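K.L.:
Got a sequence here, can you build the structure:
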Amino acid sequence: MEKRESKIHMERGLLIILSGPSGVGKGTIRKYFEKDERLNLAYSTSMTTRKPRAGEVDGKDYFFSTREDFEKAIQEGGLLEWAEFVGNYYGTPLKEVNRLRDEGKNVLLEIEVQGAIQVQEKCPDAVSIFIIPPSMEELERRIRGRSTEPEEIIQQRLAKASNEMKMVSQYKYIVCNDDPKLAAELIKTIILRHVELEENK
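P.N.:
Below is the predicted model of the structure:
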């Protein structure tokens, strides 16, 4: 009986949280490691009410939603986490995360700090990784380099980033994105270590 329970537990995938301030390079880093088959990753697509940016695909980059549908999902408990920023909602569909984990996939959540704290309260076994910039000056340079948002929004993102940097103690791991490839290698090592720990339980 004990062996059977252990096997069932091992087959359920890990929940991995990847977060950090806006502009720190989460998406860039993820692209360096997400296709490594050893990690057995499934990327959890977030839901948002913001408008798609150029090149973004509904159902791949985000599930683009109306405010009405998003608020309905909140009320029905359909989100693992959610947050509102710059007038838009962002959240993680719970049903999809559970389906992927039950299939044995290690689910990667690339989410905001506010959402990450919610997930850790519900899933204390989550592997939480916070990405920090080399400096706040470098972070501002990266945010401005996007050239996609007005100054008012940039200032809001910078203020938010400053507050988020104070939350690093809430995470199990902190990785500095000075070099995206190196940061990706460190994250791969962290995930593989936790996969190994699960297999040895």
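K.L.:
okay, CA-based contacts and neighbour counts for the rest of this
P.N.:
OK.
K.L.:
Using the three-state scheme, assign residue 121.
P.N.:
helix (DSSP: H, G, I helix; E, B strand; the rest coil).
K.L.:
What is the neighbour count of residue 142?
P.N.:
Neighbour count for residue 142, taken as other C-alpha atoms under 10 Å: 16.
K.L.:
which other helices and strands contact the helix or strand that contains it?
P.N.:
Per DSSP states H and E, residue 142 falls inside helix 136-145. Applying 3 or more C-alpha pairs under 8 Å, 6 or more residues apart in numbering; DSSP states H and E, one finds that helix 136-145 contacts helix 151-164.
K.L.:
what's the helix it packs on in contact with?
P.N.:
For helix 151-164, contacts defined as C-alpha atoms under 8 Å, 6 or more residues apart in numbering pick out 20, 21, 22, 86, 113, 136, 140, 143, 144.
K.L.:
Next, the buried residues of it.
P.N.:
Across helix 151-164, burial judged by 16 or more other C-alpha atoms under 10 Å covers 154, 157, 158, 161, 164.
K.L.:
and that helix with helix 136-145, angle?
P.N.:
Here helix 151-164 runs at an angle of 150 degrees relative to helix 136-145 (axes from the mean of the first three to the mean of the last three C-alpha atoms, to 10 degrees).
K.L.:
now the other sequence, so there's something to compare against:
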Amino acid sequence: MKQGKLFVFSAPSGSGKTTLVRHLLSQEIPLGFSISATSRKLRGTEIEGTDYHFLSLSEFKQKISENAFVEYEEVYAGVFYGTLKSEIERLWNEGKHVLFDIDVKGGLRIKDQYPEQTLALFIQPPSKKDLELRLRGRGTETEEAIQTRLDRAEEELSFAPKFDAVIVNDDLEKAKNEVVQQVQAFINS
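P.N.:
This next block holds a predicted model:
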């Protein structure tokens, strides 16, 4: 198995991280998306093995005890998210570099384990006010959920200096070009 590069994308919810990740995956770059595992229930139109690997809480804890994760986090009480080692191996076996859309702590754990192979990018909103407007503009969350995300964003923003690069997403086209340039440069390094 030839090991490729790892690209970690982390950001507060509403920063545009997922839009940038989707843009990268649409480019002619040999990238594969790492599908996270979670202990939460499947929602709406989500598909097992496409959106997440859905595990029961006991299955998730069993995999923790088997050291099957590169990283994992109990994000909310009783709700775990993590990256299975088998997911990285699957993509490397396909000859792809691995792209992660992941929380800040998990992203930094991946960087710690694969320091030479990982480029950790933090996507930052132009301001906290813009972030709040984006979250409210989605129209998909309760007021309580928006407040939870804003409180969490405060903590997540404090991790930005630990990343290899911070991309401020104030102009989407500029941010798209910047992530493509960063990824291609790291692949070629």
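K.L.:
re the thing from before, buried subset of the contacts of helix 151-164 of structure 1?
P.N.:
Listed as buried from the contacts of helix 151-164 of structure 1 are 20, 21, 22, 113, 140, 143, 144; burial here means 16+ other C-alpha under 10 Å.
K.L.:
mind checking what the last one lines up with in structure 2?
P.N.:
In this case it means residue 144 of structure 1. The alignment partner of residue 144 of structure 1 in structure 2, by TM-score structural alignment, is residue 136.
K.L.:
Then the first one?
P.N.:
When the two structures are superposed using TM-score structural alignment, residue 20 of structure 1 falls opposite residue 11 in structure 2.
K.L.:
ok, and the closest non-adjacent residue to that match?
P.N.:
residue 123 (5.0 Å; C-alpha to C-alpha, 6 or more residues apart in numbering).
K.L.:
ok, and the closest non-adjacent residue to the most centrally placed residue in structure 1?
P.N.:
Centrality entry for structure 1: nearest residue to the mean C-alpha point is residue 110, 1.6 Å, by C-alpha atoms, centre = their mean. Using C-alpha to C-alpha, 6+ apart and skipping the chain neighbours, the partner closest in space to residue 110 of structure 1 is residue 18 (4.7 Å).
K.L.:
got it, and residue 82 of structure 2?
P.N.:
That would be residue 72: by C-alpha to C-alpha, 6+ apart, it lies 3.8 Å from residue 82 of structure 2.
K.L.:
With residue 118 of structure 1 instead?
P.N.:
residue 81 (5.9 Å).
K.L.:
Which residue in structure 2 aligns with the one you found?
P.N.:
Match for residue 81 of structure 1 (TM-score structural alignment): residue 71.
K.L.:
Residue 113 of structure 2 versus its match, what's the distance?
P.N.:
9 Å (C-alpha to C-alpha, to the nearest Å).
K.L.:
show me the contacts for the match of residue 144 of structure 1.
P.N.:
Taking C-alpha under 8 Å, 6+ apart, one finds residue 146 in contact with residue 136 of structure 2.
K.L.:
On the three-state scheme, the residue nearest to residue 110 of structure 1 is what?
P.N.:
Residue 18 of structure 1 - assigned by three-state DSSP - is strand.
K.L.:
Surely it touches residue 128?
P.N.:
Yes: contact criterion C-alpha atoms under 8 Å: residue 18 of structure 1 and residue 128 qualify, at 6.3 Å.
K.L.:
burial of the residue nearest to residue 82 of structure 2, as a residue count?
P.N.:
22.
K.L.:
Confirm it sits in a strand?
P.N.:
Yes: counting by three-state DSSP, residue 72 of structure 2 falls inside a strand.
K.L.:
Which stretches in structure 1 count as helices?
P.N.:
2-11, 26-33, 67-75, 94-102, 113-122, 136-145, 151-164, 180-199 (DSSP state H).
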